[in-house]
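[1] Quick one: sequence plus predicted model below, questions after.
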Amino acid sequence: MDIFSEIFFQRALLGGLFIGITAPLLGIFLVLRRLSMIGDTLSHVSIAGVALGFLIHVYPVAMGLVFALLASFAIEKLRRTYKTYAELSIAIIMSGGAALAAFLFTMGRNFNVNVTSYMFGSILTLDNKDLWLIAGVTVLVVVFMVMNHKEVFLLAFDEDAAGISGLPVRLYNIVITMLTALVISVAIKIVGALLVSALLTIPVACSLLVAKSFRSAVWTALLYSEVGVLGGLSLAGVGNYAPGASIVLLLIAMLMGTLLVRKGFKTA
């Protein structure tokens, strides 16, 4: 249990605590809007930015964040262009991000080992700069959601009604996509780019099985998320396992447990 007294692990737990708050807050909106795959898309683009950061010797997380933000604007632009086939925007940006990341990997083979930690997560690489960035993003997400919870609720369930009521739908879509990009960019060092979308979706999937209202779904998703992130990180620290994999596998186990309990109540 000495791992819990290590500064680097305490930073990881604190970073996980923050990510455990932000991911489900945005995830429930994305799931209800059927935009679950946007997490995978932005994470692929973020890795391309991280790779470029290593290549030009610029703070990798910052470059990943910039790339993800640019991708969020591109997604919204393509969604408006292909209104009937909105999922095309996600497929196009995802393939472009993956291709760019692969191209940059070939240009900087000497930093591929460093980029791997961003793809699969590494608690050892989380420093104070990363922690402050994660904390800042958490504050932005929480403040936005608290101040705009009614608008987000309406937008999540009926975008047309939101537009008719005078809500600036386009602006809200852009802001939420940008916030999602920020969360994914700062989360990849904890859980890894290949698994980060699980934080946006699995806690929400659990909460939708048991929640009776939108508000209870949000709080339940937060609870599942925090238990999954902090529990997974603790398991990884004690057993020397991959942190991202531990978090996601624990979340999946929680989802399966919730399904079994819910099925048991129905058959009782």
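    Happy to help now that I have it. Since this is a predicted model, take the numbers as computed values, not measurements.

[2] only C-alpha atoms for contact and neighbour calcs from this point on.
    Fine.

[3] Give me the distance between residue 197 and residue 203.
    According to Cα to Cα, to the nearest Å, residue 197 and residue 203 sit 11 Å apart.

[4] So between these two, which is more surrounded?
    Remark: of residue 197 and residue 203, residue 203 carries more neighbours, 30 against 25, as counted by other Cα atoms under 10 Å.

[5] Contacts only, for that one.
    24, 221, 222, 224, 225, 251, 255 (Cα atoms under 8 Å, 6 or more residues apart in numbering).

[6] ok, so of the residues you listed, who is nearest residue 244?
    Nearest to residue 244 among these is residue 251, at 10.8 Å by Cα to Cα.

[7] mind listing what's buried in the helix or strand harbouring that closest one?
    Taking DSSP states H and E as the definition, residue 251 sits inside helix 243-267. For helix 243-267, burial by neighbour count (16 or more other Cα atoms under 10 Å) applies to 243, 244, 245, 246, 247, 248, 250, 251, 252, 254, 255, 258.

[8] Switch these over to JSON lines; also include distance to residue 51.
    JSON lines is the format used below for these (distance: Cα to Cα, whole Å):
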{"residue": "243", "distance to residue 51": "21"}
{"residue": "244", "distance to residue 51": "19"}
{"residue": "245", "distance to residue 51": "22"}
{"residue": "246", "distance to residue 51": "25"}
{"residue": "247", "distance to residue 51": "24"}
{"residue": "248", "distance to residue 51": "24"}
{"residue": "250", "distance to residue 51": "29"}
{"residue": "251", "distance to residue 51": "29"}
{"residue": "252", "distance to residue 51": "30"}
{"residue": "254", "distance to residue 51": "34"}
{"residue": "255", "distance to residue 51": "33"}
{"residue": "258", "distance to residue 51": "38"}
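
[9] ok, structure two:
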Amino acid sequence: MSTLIHYFSFSFVQYAFIVGVLISLCSSLLGVTLVLKRFSFIGDGLSHVAFGAMAIAAVLNLSNNMYLVLPFTVIAAILLLRTGKNTKIQGDAAIAVISVSSLALGYLLMNVFSSSANLAGDVCSTLFGSTSILTLTKAEVYLCVILSIAVIAAFIVFYNKIFAVTFDENFAQAVGTHASLYNLVIAVIIAIIIVLAMNLVGSLLISALVIFPALSAMRVLRSFKSVIICSAAVSVVCSVSGLLISILAGTPVGSTIVAVNLFVFVVFSVAGKFLK
């Protein structure tokens, strides 16, 4: 306890927990929708796009890459939504094309134009979020708070519409709901969440942060609202636990949080078998 109190006296640790709680809360909100719509891999696709955008920002020596990464990822989310409905390029194929291309081009740019003396370390930190959560500036924390509030507010305001397009998009359209518009809202919110989550777990592990809490909650609960509430609670607890373990054990932050999420998923899966 004394060790934790000592660490919490540092502002960068306080920033990490503030951002960690907000990101985990936002990530859990739409995880249930993505699982039910069979669109779980969009997190992987958008995270790879974000990695490519971060590589471009690094090449351009931008002081704050968020202003480049966020628009790129939002545009990619919209493109995935559009191409996913194209009969020539189905949703899973579109995600594969965009994600693999972005990841490869991003790494290529970092190799060709990088001036860093530790390229391997930079790439590892970006992909797995090993230290980025502990190097946040006050401006980045403020931006994360603003975007998180926007995401939570949008989810609350559009909750009924998101519920409708999640379970029966055709019926929602038949009763006058603009399903394509709300699918677009979902895609943009997911893009914002992905960009925020990169600082916590890295681009390769983001899907776990979005999907695992939802899957855990769905093992033991059945109603949409209860699953979302449980998913949010599980996500926050796992992120805080992962951060605490990482600080005390000196393990990589992103990998530790994902490992905690995996452990909780196994526990909920076993509990779900007894509750049936």
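    Ah, there it is. None of the values given here were measured: they were computed from a predicted structure.

[10] what's the TM-score here?
    The TM-score (TM-score structural alignment, normalised by the length of the first structure) is 0.94; 266 aligned residues with a Cα RMSD of 1.6 Å.

[11] Among the buried residues of helix 243-267 of the first structure, give me the pair with the biggest separation.
    Spatial extent of those (Cα to Cα) is set by the pair 243 and 258 at 22.5 Å.

[12] Per the alignment, name the residue of the second structure opposite residue 7 of the first structure.
    Aligned against the second structure by TM-score structural alignment, residue 7 of the first structure finds its counterpart in residue 11.

[13] so how far is residue 146 of the second structure from its match?
    19 Å.

[14] could you say what helices and strands the helix or strand containing residue 70 of the first structure packs with?
    Assigned by DSSP H and E, residue 70 of the first structure belongs to helix 60-81. Helix 60-81 of the first structure is packed against helix 38-56, helix 87-107, helix 169-191, with contacts defined by 3 or more Cα pairs under 8 Å, 6 or more residues apart in numbering; DSSP states H and E.

[15] In the second structure, what range does the shortest one match?
    Taking TM-score structural alignment as the measure, the second structure aligns residues 42-60 with helix 38-56 of the first structure.

[16] Not counting that stretch itself, show me its contacts.
    By Cα under 8 Å, 6+ apart, stretch 42-60 of the second structure touches 65, 68-70, 72-73, 76-77, 95-96, 98-100, 102-107, 109-110, 113-114, 126-127, 190-191, 194-195, 198, 203-204, 206-207, 210.

[17] can you check stretch 153-162 of the second structure too?
    29, 33, 177, 182, 183, 186.

[18] got it, and stretch 99-113 of the second structure?
    44-49, 51-56, 58-59, 119, 123.

[19] Need the buried ones from those residues selected in ChimeraX.
    To isolate in ChimeraX the members of the contacts of stretch 99-113 of the second structure that are buried, counting by 16+ other Cα under 10 Å, one can use:
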select :44,45,46,47,48,49,51,52,53,54,55,56,58,59,123
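
[20] Could you single out the nearest of the contacts of stretch 99-113 of the second structure to residue 226 of the second structure?
    For the contacts of stretch 99-113 of the second structure, the nearest to residue 226 of the second structure is residue 44 (25.9 Å; Cα to Cα).

[21] any idea which element residue 229 of the first structure lies in?
    helix 214-239.

[22] go on, residue 145 of the second structure?
    helix 138-157.

[23] Identify each buried residue in that helix, please.
    Neighbour count says helix 138-157 of the second structure has 140, 144, 145, 147, 148, 151, 152, 155 buried, by 16+ other Cα under 10 Å.

[24] how near is the alignment partner in the first structure of the third one to residue 27 of the first structure?
    Think residue 145 of the second structure. Mapped onto the first structure by TM-score structural alignment, residue 145 of the second structure lines up with residue 135. From residue 135 of the first structure across to residue 27 of the first structure, the span is 18 Å (Cα to Cα).

[25] cool, residue 179 of the first structure as well?
    From residue 179 of the first structure to residue 27 of the first structure the distance is 11 Å (Cα to Cα).
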